[in-house]
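A.B. asks: Have a look; sequence and predicted model below, questions after that.
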Amino acid sequence: MDFSPSVGNSRPWRVLQVESHDARARIADNFEDCNARAAASYDSDARRDYLALKLAGLREAPIHIAVFTDEGVEEGRELGRKTMPETLAYSTVMAMHTLWLAARAENIGVGWVSILDPATVAAILGTPRTWSLTGYLCLGYAEEDAETPLLHKTGWQSDTSTDWQIV
């Protein structure tokens, strides 16, 4: 991740490999609570379909990585962040993307768990107040190698074009 691009060379990402059984279990419990609340927002048919989705590998994945953006980073002296402060978090996402591509090149699966309460995860991991959770990643070898995304395969989402437009 050290070679990922970042606004003003700020390198705001802070990466924690979560190995503690207790911390991992508490984060998985947080996912289950958040997921149950999300499921409750759907009507009964959609709720059934939603609950059938495999949305996290928190109990199965051998490696858990919590990626935070340090919003108090001094490097770069705020170059680019004065007018577009969101680029600090975007820089962290670029680092996550770099890790993701490197992992996939080695046939390692990566899952981004986004159904979490960021404040709860930060409290479980005891991070500084200037750190905000950008992503929680599960890494490991996938159960199957599929070209079709799960959300398309299950019919939860249709395949839509993301073509470029020229203006």
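C.D. replies: Everything's here; your move.
A.B. asks: Please make it C-alpha for all contacts and neighbour counts, starting now.
C.D. replies: Will do.
A.B. asks: what comes into contact with the top strand by length along the chain?
C.D. replies: If you go by DSSP state E, the chain has its longest strand at strand 131-140. Strand 131-140 is contacted from outside by 14, 56-58, 61-72, 89, 92-93, 96, 108-114, 118-119, 121-122, using CA atoms under 8 Å, 6 or more residues apart in numbering.
A.B. asks: Try it again at 6 Å.
C.D. replies: 61-70, 108-113, 118 (CA atoms under 6 Å, 6 or more residues apart in numbering).
A.B. asks: Strands of this protein, residue ranges please.
C.D. replies: 13-17, 63-70, 109-113, 131-140.
A.B. asks: how about these in TSV, adding mean neighbour count and distance to Tyr42?
C.D. replies: Output for the strands of the chain, formatted as TSV (neighbours: other CA atoms under 10 Å; distance: least, CA to CA, whole Å):
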stretch	mean neighbour count	distance to Tyr42
strand 13-17	18	33
strand 63-70	21	28
strand 109-113	19	20
strand 131-140	21	24
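A.B. asks: Which among those strands is found nearest to Gln165?
C.D. replies: strand 109-113 (28.1 Å; CA to CA).
A.B. asks: between the closest one and strand 63-70, what angle do the directions make?
C.D. replies: Between the axis of strand 109-113 and that of strand 63-70 there is an angle of 50 degrees, by axes from the mean of the first three to the mean of the last three CA atoms, to 10 degrees.
A.B. asks: what's strand 109-113 packed up against?
C.D. replies: Using 3 or more CA pairs under 6 Å, 6 or more residues apart in numbering; DSSP states H and E, the elements in contact with strand 109-113 are strand 131-140.
A.B. asks: Can you check what angle separates the strand it packs on from strand 63-70?
C.D. replies: Using the same axes, to 10 degrees: strand 131-140 against strand 63-70 is 160 degrees.
A.B. asks: One more to weigh against that first structure:
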Amino acid sequence: MSNAFSESERNAVYRAIATRRDVRRGYTAQPLPDELLERLLSAAHSAPSVGLMQPSRFIVVRDPAVREVVHGIFSKANTAAAATYSGEQRQHYSDLKLEGIREAPQNLCVVCDANSERGHKLGRQTMPETSLYSTVCAIQNLWLAARAEGVGVGWVSIIDPERLQELLGIPQHLVIVAYLCIGYVDHFAAEPDLERHGWETRTQLRSVISYDRYSDACSGADCS
């Protein structure tokens, strides 16, 4: 097809998707150059958004003192999360490394202005949550662009959003969608951490596909 990328370009896109990882360890101390960070944020800002509302806002966090407080917020939430497990699973959870807040030389908090008038509410009357989906698309854009640039990204979801909102001075009408750790890394793992450490395994693609009507006949089963 004339609109398709060249084979090498297509391979690069699919490689970025296949080798993207949630990076929690191995960050180097070298900060990202400003021009590289701007490229990554530009990729995020170029993501699809309902009604072209572009609701995403980006807070770059480089101050070590601020990141130390964020790490404390994570630690408290992580302790509470660990308490929801028991026995071997609790020990397994406690052995996992789930963040790189202090190790990564910059963090990024991504928030959504879900009530923005931009886009004139096009596409949001019946599914207002699409504003949040738009911000998730922005995060995925950034993540794939980062992988292509050799930059690691880790999503920290074990965190108290209210405390984080207060710490970073985020207005109440904005919704925190993600807190990310970003930086150069010494390597990218061949497989996801949670799979490598035995927490969970990937499902087969065919087990989550149905046609014309929803079917979960293969859900959770080996449909190979």
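C.D. replies: That came through, no problem. These numbers were taken from a predicted model, which means no experiment stands behind them.
A.B. asks: What's the TM-score once they're superposed?
C.D. replies: Put the two chains on top of each other and the TM-score (TM-score structural alignment, normalised by the length of structure 1) is 0.95; 167 aligned residues with a CA RMSD of 1.2 Å.
A.B. asks: Cys112 of structure 2 corresponds to which position in structure 1?
C.D. replies: Alignment note (TM-score structural alignment): Cys112 of structure 2 maps to Thr69 of structure 1.
A.B. asks: Go ahead and confirm its match touches Ser10.
C.D. replies: No. Between Thr69 of structure 1 and Ser10 there is no contact under CA atoms under 6 Å: 10.4 Å.
A.B. asks: For structure 1, which segments count as helices?
C.D. replies: 21-40, 44-52, 87-105, 118-125, 150-153 (DSSP state H).
A.B. asks: Let me know which of these is the nearest to Asp2 of structure 1.
C.D. replies: Of the helices of structure 1, nearest to Asp2 of structure 1 by CA to CA is helix 87-105, at 7.7 Å.
A.B. asks: mean shift of that closest one relative to structure 2?
C.D. replies: Superposed on structure 2, helix 87-105 of structure 1 shows a mean distance to its aligned partners of 0.4 Å (mean CA distance after the TM-score superposition for structure 1).
A.B. asks: For that helix, grab the matching residue range in structure 2.
C.D. replies: Against structure 2, helix 87-105 of structure 1 falls on residues 130-148 (TM-score structural alignment).
A.B. asks: Which residues does that stretch contact?
C.D. replies: 16, 20, 40, 43-44, 47, 49, 56, 114.
A.B. asks: Of these, which pair is most distant in space?
C.D. replies: Of all the pairs that those form, the one spanning the most space (CA to CA) is Ala16 and Ala114, at 29.2 Å.
A.B. asks: Between the two, tell me which one has more neighbours.
C.D. replies: Each of Ala16 of structure 2 and Ala114 has its neighbours counted (other CA atoms under 10 Å); Ala114 has more, 22 against 18.
A.B. asks: How about the more buried one: what's its closest non-neighbour residue?
C.D. replies: Ser131 (5.4 Å; CA to CA, 6 or more residues apart in numbering).
A.B. asks: do you know how far the one you found is from Glu9 of structure 2?
C.D. replies: Shown here: Ser131 of structure 2 relative to Glu9 of structure 2, a distance of 30 Å by CA to CA, to the nearest Å.
A.B. asks: repeat for Glu191 of structure 2
C.D. replies: 23 Å.
A.B. asks: re the thing from before, turn the strands of structure 1 into CSV, including distance to His152 of structure 1.
C.D. replies: Formatted as CSV, the strands of structure 1 follow (distance: least, CA to CA, whole Å):
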stretch, distance to His152 of structure 1
strand 13-17, 30
strand 63-70, 25
strand 109-113, 16
strand 131-140, 21
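A.B. asks: Out of the ones you listed, flag the one nearest Asn35 of structure 1.
C.D. replies: Using CA to CA, those put strand 109-113 closest to Asn35 of structure 1, at 10.7 Å.
A.B. asks: For the closest one, which outside residues touch it?
C.D. replies: By CA under 6 Å, 6+ apart, strand 109-113 of structure 1 touches 56, 136-142.
A.B. asks: got the angle between that strand and helix 21-40?
C.D. replies: Using the same axes, to 10 degrees: strand 109-113 of structure 1 against helix 21-40 is 60 degrees.
A.B. asks: Give me the mean distance between strand 109-113 of structure 1 and structure 2.
C.D. replies: Averaged out, strand 109-113 of structure 1 is 0.6 Å away (mean CA distance after the TM-score superposition for structure 1).
A.B. asks: picking that back up, what's near enough to touch the match of Cys112 of structure 2?
C.D. replies: Applying CA under 6 Å, 6+ apart, the residues contacting Thr69 of structure 1 are 12-13, 89, 131-132.
A.B. asks: ok, so of those, who is nearest Asp49 of structure 1?
C.D. replies: Closest to Asp49 of structure 1, out of all of the contacts of Thr69 of structure 1 and judged by CA to CA, is Ser132, at 31.2 Å.
A.B. asks: Map that closest one across to structure 2 for me.
C.D. replies: Checking TM-score structural alignment: Ser132 of structure 1 goes with Val175.
A.B. asks: How about Asp29 of structure 1?
C.D. replies: Using TM-score structural alignment, Asp29 of structure 1 pairs with Gly72 in structure 2.
A.B. asks: Now for that match, how many residues are close by?
C.D. replies: By other CA under 10 Å, neighbour count at Gly72 of structure 2 equals 14.
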